[in-house]
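Asker: quick one, structure for this:
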Amino acid sequence: MIVILSAPSGHIWRKTDNPLIRYTDLPTRPQLMQITTGAAQDVRDFYPQHSVPAPAARPSGEAGPRDLLVLSIDATGINMIDSGLRETPPGRDHGPQPPSAQLSCRERTGRTRMAVVTAVYDAAPAVRGPADIMPTGAIERAGRRPGPKAVNREVDASIIDSTAPMTTRLFDRAQQRDPQHLRRWIVLVDGNNHQIDRINAEAHAHGVRINLILDFVHVLEYLWKAAEDLHPTQPGRAAFIARTARDLLEHHPARVIADLTSQHEALAQAGTPASGLKRCIDYLTAKQPYLIYRIALAMGWPIATGVIEGTCRYLVKDRLAITGARWSLPGAEAVLLLRAVITNGDFPTYWKFHLEKEHQRTHTSRYQHQYDLAA
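Answerer: Model (predicted):
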């Protein structure tokens, strides 16, 4: 049995079962930080020269480039030490909070920094219908068809880079997979306006036509807020969600928006507050160009951001959001980069690349002139 003990001096000691070797001195915490950041320093240089295999041919014999190329981006917060936080915008005070008995509530304000997470993957179209998403009975539930399956998934994350450079890097990786733009590019978003603006800008810069789709699960969340204002009981709310969500999948979103607007006007005339319903109407109206679910299902496209949501969980939260953890900026960035490389299955290839780069930095670049003289 091996037990890790932490000494007051900052050293980490490992107790072994060997009576001749009772304790061995492991690297200190600063040394571990240095090792980790050093191991991750070549990740950004590795991927531009690292290609992903093309999609395999379909069983029918059709070529892979006709498949979908799916891109997605999201952000999630990480608790940081004070030196790792972004600068506070003018007029906003999010400085350190005073000690309090309610640390779980008060320490959250101004303590997190958003990590940007991206994912790009291949998928074969999987045609579905509204009944496959929102079945109304046992027969429809039994006949549900699966959606597109993600293959050759590649994820990336950064706590240092903002949305703009991460979106550029996401499109660059997609460009490597489809340089001639022969495939259908699908971009899944959760409605963040800045992300949408950057996605459209990168699509224009890369000269590619994209199909931007709003995550259907986020739409359901707003529909639930509207249901709380329209129906007092849970069965009534569930029935409203089933009916309205099915209408969004089957018809043009303008029809659903018009129906919700008429209900909101009726409540306003009766003097009944309906802030949740108003937020839902505003959200659907603002995102109406991206509510193309009827077309997406008929073409076999994905309509949910499950891949990027799961990436935020297992790539970021499972490691950097453990209880009591607060991260420095270099440490969090290095851990995110290495976890992304390992998740992509590229660590053996990357480590060979890293060792070659390290050899150039420590030997070749220093002694090359001596080799030339000797020759």
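Asker: please make it C-alpha for all contacts and neighbour counts, starting now.
Answerer: Fine.
Asker: can you map out the strands along the stretch 201-350 of the chain?
Answerer: Using DSSP state E, counting those that start in this stretch, the strands of the stretch 201-350 of the chain run over 210-214.
Asker: which residue is the nearest non-sequential neighbour of residue 161?
Answerer: Distances taken as Cα to Cα, 6 or more residues apart in numbering put residue 116 closest to residue 161, at 7.5 Å, once the chain neighbours are dropped.
Asker: the one you found: what secondary structure?
Answerer: Using DSSP: H, G, I helix; E, B strand; the rest coil, the structure places residue 116 in strand.
Asker: give the burial count for it, as a bare number.
Answerer: 24 (other Cα atoms under 10 Å).
Asker: contacts only, for the closest residue to residue 144 other than its chain neighbours.
Answerer: Excluding the flanking residues, the one nearest residue 144 by Cα to Cα, 6+ apart is residue 132, at 4.6 Å. Shown in contact with residue 132 (Cα atoms under 8 Å, 6 or more residues apart in numbering): 140-141, 143-146.
Asker: ok, now residue 110?
Answerer: Counting by Cα under 8 Å, 6+ apart, residue 110 touches 85, 94-96.
Asker: run this one through as well so I can compare:
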Amino acid sequence: MRHSLGLRRLAVLEAVRGSYDIAMEAITRACGRVVVKRQVECLVRAAAVDVAAFYAARTPTPASAGTLLVLSVDGKGIVRWPGYLREATLKAAERATRTFRTRLAIGEKGNRKRMATLAAVYDADLAVRRAHDVSAPPGGRSTARIPRPGPRAQAKWLTGSVEHDPEYVIGAAFDQVQAPDPQHRRCWEVLTTAPATNST
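Answerer: Take a look at the predicted model:
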């Protein structure tokens, strides 16, 4: 069944905001009952395949030597069905005893997540700011000092995976950051979070 670009876009937008069920409700409100849940899943998967083609066809805007080249890496835990957990996490989940049936108790480890690695590469011009531009001073902000704007990301490239190891995603990000600056003439800024444990 062929679907319009607008329907695919709506399916993707609503699915990433919440779930396939939320996407189904939004499509039904906008278009009537034209698809079933399995078709929404297929639309979202097809859009994910199109991401690589989108970046391959895009021509990056040239940047000056003073423009920062930023590489950002982060991790996000995603709740998975037991069959999709890594072996160590699955064993920990099987050994765990649940205090409550429907929710976790305070301090109770879930042992039901896998870590997705997310990476972004983008250009950003320097933005000179003071301490109170970044965080509010004691007593809150006043109209006397208007915060200076922070840097704006341009020419963004994004990727993420729960299937591949962090090394794979980080390697793809470094390949992407090499492309606009093979001679390393620009200032690179690498942003990352603390590494996750291997049990997730």
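Asker: any idea what the TM-score comes out to?
Answerer: The TM-score (TM-score structural alignment, normalised by the length of the second structure) is 0.62; 166 aligned residues with a Cα RMSD of 4.0 Å.
Asker: among the contacts of residue 110 of the first structure, which recur in the second structure?
Answerer: Retained in the second structure by both residues aligned by TM-score structural alignment, their matches' Cα atoms under 8 Å are the following of these: residue 94.
Asker: so which of the contacts of residue 110 of the first structure sit within strands?
Answerer: Among the contacts of residue 110 of the first structure, DSSP state E puts none in strands.
Asker: could I get the contacts of residue 110 of the first structure as JSON lines with neighbour count and distance to residue 210 of the first structure?
Answerer: Formatted as JSON lines, those follow (neighbours: other Cα atoms under 10 Å; distance: Cα to Cα, whole Å):
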{"residue": "85", "neighbour count": "19", "distance to residue 210 of the first structure": "34"}
{"residue": "94", "neighbour count": "12", "distance to residue 210 of the first structure": "38"}
{"residue": "95", "neighbour count": "13", "distance to residue 210 of the first structure": "41"}
{"residue": "96", "neighbour count": "12", "distance to residue 210 of the first structure": "43"}
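Asker: okay if I get the contacts of residue 110 of the first structure as TSV plus distance to residue 46 of the first structure?
Answerer: Formatted as TSV, the contacts of residue 110 of the first structure follow (distance: Cα to Cα, whole Å):
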residue	distance to residue 46 of the first structure
85	27
94	37
95	37
96	38
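Asker: of the contacts of residue 110 of the first structure, just say which sits nearest to residue 372 of the first structure.
Answerer: Of all the contacts of residue 110 of the first structure, residue 372 of the first structure sits closest to residue 85, with 47.6 Å by Cα to Cα.
Asker: these two touch, right, that closest one and residue 112?
Answerer: Yes - with contact defined as Cα atoms under 8 Å, residue 85 of the first structure reaches residue 112; the gap is 7.0 Å.
Asker: which of the contacts of residue 132 of the first structure sits closest to residue 39 of the first structure?
Answerer: Nearest to residue 39 of the first structure among those is residue 146, at 40.0 Å by Cα to Cα.
Asker: got the contact list for that closest one?
Answerer: The neighbours of residue 146 of the first structure, taking Cα under 8 Å, 6+ apart as the test, are 126, 128, 132.
Asker: just give the number of residues close to the second one.
Answerer: So the one you mean is residue 128 of the first structure. Neighbour count for residue 128 of the first structure, taken as other Cα under 10 Å: 21.
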